[in-house]
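Engineer: Need a 3D model of the sequence below.
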Amino acid sequence: MFVSDSVAGRRPRIRTRTEASILHADLDSFYASVEQRDQPWLRGKPVIVGGGVVLAASYEAKAFGIRTPMNIGQVLRLCPHAVLVPPRMSAYAAASKAVLAVFHDTTPIVEPISIDEAFLDVGGLRRIRGAPIDIARTLRAEVARSVGLPISVGIAGTKFLAKVASAVAKPDGLRLVEPGAELEFLHPLPVERLWGVGKVTAATLHANGITRIGQLAELGEPHLRAILGPAAARHLFALASARDPRRVETGKRRRSIGAQRALGRRHREPDELAAYLDGLTDRLGRRLRAADRVCRTVILRLRFDDFTRATRSHTLAEATDATAALRHAARLLLDTAQPLITERGITLIGLALTNLDDADTMQLTLPLQPRADNTLDATLDDLRRRFGSTAVTRAALLDKGAGLSVPLLPD
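Structural biologist: Now for the predicted structure:
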């Protein structure tokens, strides 16, 4: 149940729920947990999933300070007895699909966030499934029984609080934030728990003596504006006051797609980086067309040798799903960033496509002909669909491999 308000002609907004009925379910150290499930001898050991860098670490490894995306050399200095395991993306995709099926068996209102977490609205299920906390207990037990993985669940009246509660409950825990106790739960937590507080914002808040969410709430929005600016102040003060009107939404399509490749720390020539970028472009173009989407903006993501990051973006004149157009934009961005890469080194290159739209809503251009379906892109997509993603590749990538392809939620 919830109380709502609305403006004529607009969708009602949730203002206050009378019970904590939003669940945030989050698998614990997902990749590492799948490896420990499938290889029992790994249980209780510090497991690292990755190659040159850490993709996931078990809680036993995290106890040594190991985090993503550390390089393996640093990992072995922190934990010499860590067990390194190569990633198995197909196994993680299968596990994610099985867990998502449990979510949908629990409630029809499921909003997946990534392959290992989702929001669930169980507000209308009390008569058939019991109280939200009972539903959460059943869900955790079913994931453990049918999929064999630990999962943490937070329960609250808003999505933000439910997500914070699941993080506090980790590992393999359950946390309920009762209505009326939201601020008591939230205010003692560090400001880093607020969505939108990264390293830079946290450093700014700490410099002003604000380390806890309660301190931020006490300061008030007007004083926060002077520190963070109006938009950030409004957003963070609302969260610190436990205000979050967003619904759990089903059927949402992703707003962007991306892929990346870890490169290690050795020097990379410009031609090698360009080849890797072309491979990422091919992969994303295929995903875009498979989902019947087009994009307007191409974003290049870089991680340097000191593990700082940078992004560069280019917005196209018109939306497209053509690999050639995407590759041209990506190459322009890489050329622009090359002096910075030469100066600072590079450990990861990534590409993202944003400003997505449905392909059938594209505005036709003169002479108003329908989109061709016999293009080179379509032929290559068909070959890769029939014979595997590595059936056709660029010559520049023959001795470099395609890199890891991280499992994605269905679009």
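Engineer: hey, let's count contacts and neighbours off CA atoms from now on
Structural biologist: Noted.
Engineer: Please, where are all the strands along the stretch 251-400 of the chain?
Structural biologist: 256-262, 293-303, 309-320, 348-354, 357-358 (DSSP state E, counting those that start in this stretch).
Engineer: Redo these as TSV? Include mean neighbour count and distance to Arg286.
Structural biologist: As requested, those are arranged in TSV below (neighbours: other Cα atoms under 10 Å; distance: least, Cα to Cα, whole Å):
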stretch	mean neighbour count	distance to Arg286
strand 256-262	19	11
strand 293-303	22	10
strand 309-320	15	12
strand 348-354	21	12
strand 357-358	16	15
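Engineer: now the helices for the stretch 301-411 of the chain?
Structural biologist: Counting by DSSP state H, counting those that start in this stretch, the stretch 301-411 of the chain forms helices over residues 323-344, 376-387, given from the N-terminal end onward.
Engineer: And this one, please, so the two structures can be compared:
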Amino acid sequence: MALNIMHVDMDAFYAAVEQQDNPALKGKPVIVGGLSNRGVVSTASYEARKYGVHSAMPIVEAKRLCPEGVFLPGRHDRYAEVSRQIFEIFYHYTPLVEKLSIDEAFLDLTGCSRLFGDPIQIGKKIKEELYNKLGLTASIGLARNKFLAKLASDLDKPDGFFILEEKDIDRILEPLDISKVWGVGKKTEELLKSKGIDTIGRLKSLSLDELEMLLGKNGIQLYYLSRGIDNRKVEVNNQVKSISHEETFAENRVDKNLILASLLRMSIKVSRRLRKAGLQGSTIEIKVRYGDFTTYNRSVSLAVGTNKTDIIYEKAIYLLEKNRLLGKPIRLLGVGVSNLSPEGAQQLSLFENNIKMDKLDKTIDLLRDRFGESSVMRARNLDDFKSR
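Structural biologist: Below you'll find the predicted structure:
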């Protein structure tokens, strides 16, 4: 079968962008994530990974392992900007792009050879463009389907290009740990390994009936994946489903004014990202995690979509108060908007006040783009700013 499916995964993306934007950071262990000891690592550069630092690790543990590391809070607007440039490169070669995340995608290269050469040539060109235009490297896997392409990119990191040909599938797959198979989460992995099934080869030795009896529908999927069979198409309409922002506080917060100030700051960030993406949403969501790690997610639906800061903020307050979520020490707070649609698909109101609100939001966006996030601040945010 033709090797037309490509998986591209940018290497240590957030950290790599920071190193590219600030050459003084190149070669240094860069760790992007929350700066407080209660935060977690978003991305660690390969220099930091040598110390054992990895994504989702608590910052306090990362500091213990890598005390000389450069710890940065992250610049998500900048990462989104670079991501758009990355995907422009992908779309130059094929319209069949499935976005998995800000720095990862599947590409279907079927029918592209006449214009750009065979898939191997296209892969080399993509790597060259990413490096020459953006100064970034990527790990690429090329295979006959999505599962194998993703597996291939994982086998040659960083800055690799692994071509998984038909004749090599069994030789490469069979020794791999079962955790490499899509659909094998922590519980499934523990169950299989408790029965001595620790490699893809051993998984492949089980019959379809045995796997279905053991794991249900998931067992059927694993039966085929262990044989390198994956019929899923590259999904080109894989659009953003929600935009959100959440923060873990340096210290648990119970003061209502500080909590509402944080809520406003998050609402500003979410609404700004919506406007930058040309989107609006009709569901407002909040997430509250207390000091004992009890977590609540609550949402409210609007009649029509919005990307207005004040409306998102007001509905978030409504959710906090209606569900009586204030009064206990809060460890983490988040705000999100979902059920997205293109901006302008619906109009919340054409009254003069809302037109003024829209103009004000967009003017503030321009000022922050030019002078930085802290250049324009609402009065309620002052206490929050001082407490950070």
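Engineer: Tell me how the two chains score on TM-score.
Structural biologist: The TM-score (TM-score structural alignment, normalised by the length of structure 2) is 0.79; 375 aligned residues with a Cα RMSD of 3.8 Å.
Engineer: just to revisit the earlier point, who wins for proximity to Phe160 of structure 1 among the strands of the stretch 251-400 of structure 1?
Structural biologist: Nearest to Phe160 of structure 1 among the strands of the stretch 251-400 of structure 1 is strand 256-262 (21.5 Å), distances taken as Cα to Cα.
Engineer: Who are the packing partners of that closest one?
Structural biologist: Strand 256-262 of structure 1 makes packing contacts with helix 270-290, strand 348-354 when contacts are defined by 3 or more Cα pairs under 8 Å, 6 or more residues apart in numbering; DSSP states H and E.
Engineer: just the angle between it and strand 293-303, please?
Structural biologist: For the pair strand 256-262 of structure 1 and strand 293-303, the angle between their directions (axes from the mean of the first three to the mean of the last three Cα atoms, to 10 degrees) equals 30 degrees.
Engineer: Of the helices of the stretch 301-411 of structure 1, flag the one that's most buried.
Structural biologist: Burial of those is given as mean neighbour count (mean count of other Cα atoms under 10 Å); helix 323-344 ranks first at a mean of 16.
Engineer: thinking again about what came up before, out of the helices and strands packed on strand 256-262 of structure 1, which comes closest to Arg394 of structure 1?
Structural biologist: Proximity of those to Arg394 of structure 1 was assessed by Cα to Cα; the nearest stretch is helix 270-290, lying at 7.4 Å.
Engineer: Which one of the strands of the stretch 251-400 of structure 1 lies nearest to Arg212 of structure 1?
Structural biologist: Sorting the strands of the stretch 251-400 of structure 1 by Cα to Cα, the top spot, which is the nearest, belongs to strand 309-320 at 26.7 Å.
Engineer: any chance of the strands of the stretch 251-400 of structure 1 in JSON lines, with distance to Gly209 of structure 1 too?
Structural biologist: Conversion of the strands of the stretch 251-400 of structure 1 to JSON lines gives the following (distance: least, Cα to Cα, whole Å):
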{"stretch": "strand 256-262", "distance to Gly209 of structure 1": "36"}
{"stretch": "strand 293-303", "distance to Gly209 of structure 1": "30"}
{"stretch": "strand 309-320", "distance to Gly209 of structure 1": "27"}
{"stretch": "strand 348-354", "distance to Gly209 of structure 1": "35"}
{"stretch": "strand 357-358", "distance to Gly209 of structure 1": "44"}
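Engineer: do you know how far Lys256 of structure 2 is from Leu65 of structure 2?
Structural biologist: To Leu65 of structure 2, Lys256 of structure 2 is 36 Å away according to Cα to Cα, to the nearest Å.
Engineer: These two: which has the busier surroundings?
Structural biologist: Remark: of Lys256 of structure 2 and Leu65, Leu65 carries more neighbours, 16 against 12, as counted by other Cα atoms under 10 Å.
Engineer: who are the neighbours in contact with the more buried one?
Structural biologist: Taking Cα atoms under 8 Å, 6 or more residues apart in numbering, we find Leu65 of structure 2 in contact with 51-53.
Engineer: which residues of the stretch 1-150 of structure 2 fall in strands?
Structural biologist: Using DSSP E, counting those that start in this stretch, strands in the stretch 1-150 of structure 2 cover 5-10, 30-33, 41-44, 70-72, 97-101, 104-108, 138-143.
Engineer: mind giving me TSV with the ones you listed and columns for mean neighbour count and distance to Met357 of structure 2?
Structural biologist: Putting those into TSV (neighbours: other Cα under 10 Å; distance: least, Cα to Cα, whole Å) gives the following:
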stretch	mean neighbour count	distance to Met357 of structure 2
strand 5-10	27	38
strand 30-33	28	33
strand 41-44	24	34
strand 70-72	18	33
strand 97-101	18	32
strand 104-108	23	36
strand 138-143	27	42
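Engineer: which one of the ones you listed lies closest to Gln239 of structure 2?
Structural biologist: Taking Cα to Cα as the criterion, Gln239 of structure 2 comes closest to strand 97-101 out of the strands of the stretch 1-150 of structure 2, the separation being 7.7 Å.
Engineer: Return the mean post-superposition distance for the closest one against structure 1.
Structural biologist: Between strand 97-101 of structure 2 and the aligned residues of structure 1, the post-superposition mean distance stands at 2.9 Å (mean Cα distance after the TM-score superposition for structure 1).
Engineer: Would you mind telling me which of the strands of the stretch 1-150 of structure 2 is nearest Leu203 of structure 2?
Structural biologist: Comparing the strands of the stretch 1-150 of structure 2 by their distance to Leu203 of structure 2 (Cα to Cα), the top pick is strand 138-143, with 21.0 Å.
Engineer: corresponding residues in structure 1 for that closest one?
Structural biologist: Mapped onto structure 1 using TM-score structural alignment, strand 138-143 of structure 2 covers residues 151-156.
Engineer: The matching stretch against structure 2, how far on average?
Structural biologist: Comparing stretch 151-156 of structure 1 with its match in structure 2 after superposition yields a mean distance of 0.8 Å (mean Cα distance after the TM-score superposition for structure 1).
Engineer: those helices in the stretch 101-250 of structure 1, which residues are they?
Structural biologist: 126-129, 132-146, 159-169, 182-186, 199-207, 213-219, 221-228, 230-240.
Engineer: With mean neighbour count and distance to Asp382 of structure 1 as extra columns, can I get the ones you listed in JSON lines?
Structural biologist: Listed next are these as JSON lines, based on neighbours: other Cα under 10 Å; distance: least, Cα to Cα, whole Å:
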{"stretch": "helix 126-129", "mean neighbour count": "10", "distance to Asp382 of structure 1": "45"}
{"stretch": "helix 132-146", "mean neighbour count": "17", "distance to Asp382 of structure 1": "35"}
{"stretch": "helix 159-169", "mean neighbour count": "24", "distance to Asp382 of structure 1": "40"}
{"stretch": "helix 182-186", "mean neighbour count": "18", "distance to Asp382 of structure 1": "51"}
{"stretch": "helix 199-207", "mean neighbour count": "14", "distance to Asp382 of structure 1": "44"}
{"stretch": "helix 213-219", "mean neighbour count": "18", "distance to Asp382 of structure 1": "52"}
{"stretch": "helix 221-228", "mean neighbour count": "16", "distance to Asp382 of structure 1": "50"}
{"stretch": "helix 230-240", "mean neighbour count": "18", "distance to Asp382 of structure 1": "45"}
